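> just coords:
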């Protein structure tokens, strides 16, 4: 099958969060279908923000199931069901048979989840697989509604539910890049080779993982699904539609001059995601090394947005430096009793944080101290301190932020880090930790959170004033 003209369009939950927004998405699909073959991937509905979305509500229902009983989880599910039916009723007004048939499917899906929740309440245990089964409902419901809407508008479509794509995998150590590329991609290739619909719609949920999909892939897992689908059909590119125009050179709410970057490499995107950019799921970057992923705005689809993909001569001289802030950070400092930070000490510390599933953002060492920057909303930090009490005295400094500068051009700029730190000092901004990765495309430091806006502006001005001088 010739697939060079295929585009995978992935729509975030906010872009399909209401009947009005779904109409806009459908029009975009119709316009795009004139020039390319399409495969559509959708996230679960988010009426406004992700925190109010279907996936977040299902996570809440899962967490509260054994605490507040199934009746409370049913209230959350009733709200989800009602929202999808209300959207359906607004979209399909001239085909009563299709509308009723679709409403029946929505209710059947929600009733099946209610029975599942009852069973979990009885056995009083929620496994990662159980949690994944609950989460999968969000993508299935939006798929049911939108495929019915597409059919009502005369588009030849088929809903492809990927909930069972992953089967018989019980060992988390088997889940790696090879598993995705050599097991899941061939399965997806077979699925699409057998699909006769002109515009198939794919659920963003791809199956249950040994540790759960949120632990293994994280939020935004439908981005990753779209990347896998793209590889499976050798697509021209993945287009991820959001409410933003792309990846900005800085937060446009803080820096007025910030603009949408036309292009960044997967390596740059990986660093940006690690330090707080929530535009795309980080696992996509492993896939993006071999394909093109474009972040686009649902409100301005004609704008090219930001392309993430392999570097070529076309993008050789394109600016890509980003300045960003990760706020709500704390510094966890250990003053070692033995007088020095030994190899065994660091291993113990890292193993302990890993045991409790806590991500470390920055690490800095001196002869007697080990300093770690991490998000201040992590759970079980007190348990970490208890386990490390024999190593040394622990102190915590809250209200911090991480300032990061990411860009492939940093490799060639001698003394650039020094200019950044000088600019911060000139603005009376104290630096508590400094880090530069081996890739040399990222420089990060920890500052007081109250200085984050000023730090962002002065570093941005330094970088882009320097670049303007060179031109």
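That came through fine. Note that the structure is a prediction, hence the values are computed from the model and not measured. Numbering: from 1, shown residues only.

> use CA for all of it now, contacts and neighbours both
Fine.

> now the strands for the protein?
Per DSSP state E, the chain carries strands over the ranges 6-11, 37-42, 159-160, 201-203, 237-242, 263-264, 293-297, 306-308, 322-336, 362-365, 369-375, 392-406, 431-436, 442-448.

> check it against this one:
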């Protein structure tokens, strides 16, 4: 531990003496220290499961310290609420609407963690103060029997604010000069609706200056994910999964060398390992591939979180906090990924989205129905419905809605005035992300696999990005379809015949190096 503390001190000293990274936005001069190697600046984001209790908080603190000492990184840490705290706070808000105020579960987790970690009295006072403020807000909700989106965002923010103080104190205890930072104190500003805000990119210069100031003081910022302030100084949340977005926003604003998203899996996989037991780690993925995989069901990253990193060209790496030596998955620009891959795979990964509804809309006028599609999508827009997959012809359109979306009776009635409308429930989207230039080859193999096993495709669509092809099958066939197709593209044993291939045989055009890539 003494050696670790010495190396941490040297790392912090190198920054305090004036070394700065080359920021993509700030264009600050790079001052190379002659005696000390310049640190590598990274964002390290940890989700709730990574800091679920005192033991996990201690593990994350040691992980951060070891990364700093052994790899020469100087991080900004983005943190989610501890464990299931966000869910507990939301449940507490719902109870308050019924006149019952109870934060005992939230209080127990945090106070027990403070005691187990033996943190300073000052940290305990901060956390207890936040718990009192949370309880007071819930008392107000209980009295007026109203929980507005604005108030809900405010109460939800307490989870991240408490976890950051716990981790910062834990790091300070082992020699890392960490400071808790509510995101708005760094300048993170939001716009849009409460509960689903986005970060205003106009705040990037202020965020960059704030982080630079903290680094120049030799401090490691522990930043609340998921939250910010709107233009009027009110707390607003970025929606579920928003902590990933906070991490990539910081990465883009300051120009970090890398954004590391620490999860409980070894990066992205070729398929969901809970469904496909033969799933393999994916070492390299482009931004576009990662965004498509996230949107169509992969749970590793939030889809919107890719955008700031993509626009700024900041690499993102998904790593496992339970297995920190694993290289994880690197997400970067296409040119960078091509350099890393020995062979470009036909399919990078396969994912699925279950329990979707397919809506078939066929024009009553048949041919020559000018403006038909425009009218259909106008109805959807006014009903605030977001569509996943679309397939069209001159007189019809098929589209899918996920399980959280549904058309109102009024919208269905309006569509029925211009078309025959059929709703098909209990469907699944199976999405293949990979080499868009070889989509014909991909589709041919997929259809051969499914036809050989009597699985029917009800809809097919290729995205404008060309890296994604999606099909729709019945829910009860989705798991078999995933395993069959994964077996063909990645050479794993198959549960049945697969388009004429022997069990375990690679699909045509694949080889061992492609699978390994």
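That came through, no problem. Fair warning: this is a prediction, and the values are worked out from it, not measured in the lab.

> on that earlier part again, can I get the strands of structure 1 in TSV with mean neighbour count and distance to residue 150 of structure 1?
Supplementary listing: these in TSV, determined by neighbours: other CA atoms under 10 Å; distance: least, CA to CA, whole Å:
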stretch	mean neighbour count	distance to residue 150 of structure 1
strand 6-11	25	15
strand 37-42	24	11
strand 159-160	19	11
strand 201-203	26	10
strand 237-242	26	18
strand 263-264	24	32
strand 293-297	24	21
strand 306-308	24	28
strand 322-336	22	39
strand 362-365	16	47
strand 369-375	21	42
strand 392-406	20	41
strand 431-436	16	49
strand 442-448	23	44
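
> which position in structure 1 aligns with residue 445 of structure 2?
Under the alignment by TM-score structural alignment, residue 445 of structure 2 pairs with residue 419 in structure 1.

> check residue 169 of structure 2 too.
Checking TM-score structural alignment: residue 169 of structure 2 goes with residue 148.

> would you confirm that that match contacts residue 97?
No. Using CA atoms under 8 Å, residue 148 of structure 1 is not in contact with residue 97, being 11.0 Å away.

> so for those two, which sits in the more crowded spot?
The neighbour comparison of residue 148 of structure 1 against residue 97 (other CA atoms under 10 Å) goes to residue 148, with 24 against 10.

> now do the same contact list for the more buried one.
Residue 148 of structure 1 sits next to 98-99, 102 when contact means CA atoms under 8 Å, 6 or more residues apart in numbering.

> again, only this time at 7 Å
residue 102 (CA atoms under 7 Å, 6 or more residues apart in numbering).

> with residue 436 of structure 2 instead?
466-468.

> ok, these vs residue 357 of structure 2, which is closest?
Taking CA to CA as the measure, residue 357 of structure 2 sits nearest to residue 468 out of the contacts of residue 436 of structure 2, at 19.8 Å.

> look up the closest residue to the alignment partner in structure 1 of the closest one, ignoring the ones flanking it.
Applying TM-score structural alignment, one finds that residue 468 of structure 2 aligns to residue 442 in structure 1. Using CA to CA, 6 or more residues apart in numbering and skipping the chain neighbours, the partner closest in space to residue 442 of structure 1 is residue 406 (4.5 Å).

> nearest to residue 70 of structure 1, of the strands of structure 1?
Nearest of the strands of structure 1 (CA to CA): strand 201-203, 26.2 Å.

> which residue range of structure 2 does the closest one align onto?
If you align by TM-score structural alignment, strand 201-203 of structure 1 falls on residues 222-224 of structure 2.

> how far away is the aligned residue in structure 1 for residue 63 of structure 2 from residue 301 of structure 1?
Superposed on structure 1 with TM-score structural alignment, residue 63 of structure 2 falls opposite residue 28. Computed as CA to CA, to the nearest Å, the residue 28 of structure 1 to residue 301 of structure 1 distance reads 8 Å.

> what about the helices in the stretch 151-300 of structure 2?
158-173, 204-216, 242-254, 287-295 (DSSP state H, counting those that start in this stretch).
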